[in-house]
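> here are the coordinates; sequence isn't available:
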C-alpha cells in the first residue's frame, strides 16, 4: 500500500510542470501543484475509501487543466458534504487510518481537506473541488493555466520565463558562460526549448552568443 502510494506520487510528479531555482550551489524544484497537497489527496483516498466495493479502485488522472483523484465510497452517512469541507471527519477504516497516523502520513484527524485547500491557494491555484458524485468522492486540483507557445517556451505572463532568466544569469555569473548542453541539464529540458530560452534572452539583450557550431556558448551581454 505504501509502495503504491509512493509510485503514484512519482507518476504524478513526472507529469507536472516544474520550475527550477538556483539557491547557492543547490537547485530547488517547485512543482505547479504543491507536493504536500498531492500527498494529502492520495492519503485521504486510501484511508477513507470503501473497501467493501469489490472491483472498484482509486482512479488517478492527470489532464491539461486538473489532477483528478476519484475514490470508491461516498461520504459516510453521518456526515454531510458541508461537514467534510469544514473539517469534520469520520474514520471509515480505523486500522488503516491508525497505521497511516503512526507512520506520520496523517497529522491530525479531520485536517486533511483544509490542508489541501490552503496549500493550493497559497500556491496561487484555484480552490480545489471536492464533491460526492454518486458512490464516489471526486477531488479535482486545478493546474496552472499555462500560456505556452508552439515551441513549448512559457511566456512572461505565467511567470516561468522570469525564473528561466534568473537561473541562466546566475549560472553564467558563477561559470562565466553557458552552452545548450549545460542549460538542458540545468533545467531538465529538451534541445528545442533550450534554444528558445536562449533566443528569448538574446532578444531582451540580456545575453549574447559566442562561437560557432558545437562551440557555441552564451555570456552576459555587456551594457
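Received it, and whenever you're ready, just let me know what you need. Predicted, not measured: the structure shown is a model, and the values here were computed from it. Numbers count the residues shown, from 1 in each chain.

> C-alpha from now on. contacts and neighbour counts both.
Noted.

> elements contacting the longest helix seen in the chain?
Looking across the chain with DSSP state H, the single longest helix is helix 160-175. Under the contact criterion of 3 or more CA pairs under 8 Å, 6 or more residues apart in numbering; DSSP states H and E, helix 160-175 touches strand 18-23, helix 191-203, strand 217-220.

> Among the ones you listed, which comes closest to residue 173?
Among the helices and strands packed on helix 160-175, the nearest to residue 173 by CA to CA is strand 217-220 (7.9 Å).

> in the protein, which spans are helices?
Taking DSSP H as the criterion, the chain carries its helices at 2-14, 35-48, 81-85, 94-102, 112-122, 160-175, 180-187, 191-203.

> Between those, which one is closest to residue 137.
Nearest to residue 137, of the helices of the chain and by CA to CA, is helix 35-48 at 8.3 Å.

> What residues sit buried inside the closest one?
Neighbour-count burial for helix 35-48 flags 35, 37-48 (criterion: 16 or more other CA atoms under 10 Å).

> ditto for stretch 60-69
Within stretch 60-69, the residues scored as buried using 16+ other CA under 10 Å are 62, 66, 67, 68, 69.

> Any idea how far apart the tips of stretch 102-121 sit?
Start and end residues of stretch 102-121 are separated by 28 Å (CA to CA, to the nearest Å).

> and the longest helix of the chain, which residues are buried?
Neighbour counts over helix 160-175 (16+ other CA under 10 Å) mark 160, 161, 164, 165, 167, 168, 169, 170, 171, 172 as buried.

> could those residues go into TSV alongside distance to residue 209?
Output for the buried residues of helix 160-175, formatted as TSV (distance: CA to CA, whole Å):
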residue	distance to residue 209
160	22
161	19
164	17
165	15
167	17
168	13
169	14
170	17
171	15
172	12
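
> closest to residue 95 among those?
Here the nearest of those to residue 95, counting by CA to CA, is residue 160; it sits at 43.7 Å.

> also this one, for the comparison:
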C-alpha cells in the first residue's frame, strides 16, 4: 500500500509539472520574408502553405503560396495579385531565388537561406546577431524592421527621399494568437490606415482563417473595408 501511495504521489507530481504545449518561435527566415513581402508568418515545421485574401463578396484578390524544406528554407514562393493580374514565382537555386519563368536572379541569399540582396534594385539587407533582417539599404530607399522576443514582426519603416512610411503591429496579450493584431500605418507621422485582424488557429497556433478590417483614415470621411483570409497549411 505504501508503495502504491508513493507511486501515485510521484505521478501526480509529474503531471503537475507538465507544461502545456507552448507555441514555437518564428524563425528568422519566416519572420524576415513575411515582413518584407507582406504575408502572415507561420510557426513550426511547415511543409507548404497558401494564404488567400478575399473581399466581402468572396472574390479572390491576392494569394501567396509557399513550399518549405524541412530545414525551414523557402523552396518556392509564389505571389499572385489577381486585381492587377500580376505575379511572380521564386524558386531556390543554390544561393539565389530565381524567377521561375525568366530564370533571372531575383534574390541573393546569405547564411542558410536568408535575404541578402535584391540585385536588380541594388538593395542590401543587414541581419542582427540572431539572423533576423533588421535593415535594408538602397540608393534612394532604406528600411528598418523590428520583431518581438518570439520573432514575430512588429514593424517596418521605409524611407524614400522626403517620405517615411511606418507600419507598426501590436498583438494582444495571448502569445498563442500572435496573428490577432492591430496595425497602424503612418506617412510622415500622419495616420493613414488602421488594420485589425482576428483569426482561428490550428494546433500549431497558426491561423486557419482570419477576418481583416481596414480603415482608410486618409479618406474623408474615413472608409472601412472588410476582408477574409483563408489559409491551408501542411506540416512535416
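Okay, I see it. Computed from a predicted structure; not experimentally measured.

> Got a TM-score for the pair?
The TM-score (TM-score structural alignment, normalised by the length of the first structure) is 0.22; 83 aligned residues with a CA RMSD of 5.7 Å.

> Among the buried residues of stretch 60-69 of the first structure, give me the pair with the biggest separation.
Maximum pairwise distance among these (CA to CA): 9.7 Å, between 66 and 69.

> list residues touching both of the two?
Jointly contacting residue 66 of the first structure and residue 69 under the rule CA atoms under 8 Å, 6 or more residues apart in numbering are residue 140.

> is it true that residue 115 of the second structure touches residue 97?
No: under the criterion of CA atoms under 8 Å, residue 115 of the second structure is not in contact with residue 97, lying 9.6 Å apart.

> what touches both of these two?
With CA under 8 Å, 6+ apart as the test, residue 115 of the second structure and residue 97 both reach 107, 108, 109.

> Which positions in the strand or helix carrying the last one come out as buried?
The reference is to residue 109 of the second structure. With elements taken from DSSP states H and E, the one containing residue 109 of the second structure is strand 105-110. By 16+ other CA under 10 Å, the buried positions in strand 105-110 of the second structure come out as 105, 106, 107, 108, 109, 110.

> what's around residue 81 of the first structure, how many residues?
By other CA atoms under 10 Å, 14 other residues sit near residue 81 of the first structure.

> Actually, residue 212 of the second structure.
Residues lying near residue 212 of the second structure (other CA under 10 Å) number 20.

> Then the one 3 residues further on?
Using other CA under 10 Å as the criterion, residue 215 of the second structure is surrounded by 17 other residues.

> Can you say which helix or strand has it in it?
strand 207-216.

> And for that strand, what's in contact with it?
By CA under 8 Å, 6+ apart, strand 207-216 of the second structure touches 42, 179, 192-202, 222-233.

> Any chance of CSV for the shared contacts of residue 115 and residue 97 of the second structure, columns distance to residue 68 of the second structure?
Listed next are these as CSV, based on distance: CA to CA, whole Å:
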residue, distance to residue 68 of the second structure
107, 16
108, 17
109, 15
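
> From those, pick the one nearest residue 34 of the second structure.
Of those, the one sitting nearest to residue 34 of the second structure (CA to CA) turns out to be residue 107, at 14.5 Å.

> list the buried ones in the helix or strand hosting residue 165 of the second structure?
Taking DSSP H and E as the criterion, residue 165 of the second structure maps to strand 163-171. Of the residues in strand 163-171 of the second structure, 164, 165, 166, 167, 168, 169, 170, 171 count as buried by neighbour count, 16+ other CA under 10 Å.

> residue contacts, the closest residue to the second one other than its chain neighbours?
If the residues on either side of it in the chain are set aside, residue 165 of the second structure comes closest to residue 187, at 4.6 Å by CA to CA, 6 or more residues apart in numbering. Taking CA under 8 Å, 6+ apart, we find residue 187 of the second structure in contact with 163, 164, 165, 166.

> mind checking how far the residue nearest to residue 92 of the second structure when sequence neighbours are not counted is from residue 137 of the second structure?
Excluding its sequence neighbours, the residue lying closest to residue 92 of the second structure (CA to CA, 6+ apart) is residue 75, at 5.1 Å. Noted for residue 75 of the second structure: a distance of 25 Å to residue 137 of the second structure, by CA to CA.

> Over to residue 231 of the second structure?
Taken as CA to CA, the span from residue 231 of the second structure to residue 137 of the second structure is 32 Å.

> likewise residue 81 of the second structure?
26 Å.

> Likewise for residue 66 of the second structure?
26 Å.

> These two - which one has more neighbours?
The neighbour comparison of residue 66 of the second structure against residue 137 (other CA under 10 Å) goes to residue 66, with 20 against 16.

> nearest spatial neighbour of the more buried one, skipping sequence neighbours?
residue 77 is the one closest to residue 66 of the second structure (CA to CA, 6+ apart), at 4.4 Å.

> Over to residue 49 of the second structure?
Closest residue to residue 49 of the second structure apart from its sequence neighbours, by CA to CA, 6+ apart: residue 233 at 4.3 Å.

> so what's that neighbour up against?
Counting by CA under 8 Å, 6+ apart, residue 233 of the second structure makes contact with 46, 47, 48, 49, 50, 208.

> Just the buried ones from those residues, in PyMOL syntax?
Per 16+ other CA under 10 Å, the buried members of the contacts of residue 233 of the second structure correspond to this PyMOL selection:
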select buried, resi 46+47+48+49+50
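
> Just the ones of the contacts of residue 233 of the second structure in helices?
Using DSSP H, none of the contacts of residue 233 of the second structure sit in helices.

> Does residue 32 of the second structure lie in a helix or a strand, and which?
helix 28-37.

> Looking at the second structure, which helix is longest?
Identified as the longest helix of the second structure according to DSSP H is helix 2-17.

> What is that helix packed up against?
Judged by 3+ CA pairs under 8 Å, 6+ apart, helix 2-17 of the second structure is in contact with no other helix or strand.

> any idea how far the closest residue to residue 97 of the first structure other than its chain neighbours lies from residue 180 of the first structure?
Distances taken as CA to CA, 6+ apart put residue 47 closest to residue 97 of the first structure, at 5.6 Å, once the chain neighbours are dropped. From residue 47 of the first structure over to residue 180 of the first structure the distance is 46 Å, taken as CA to CA.
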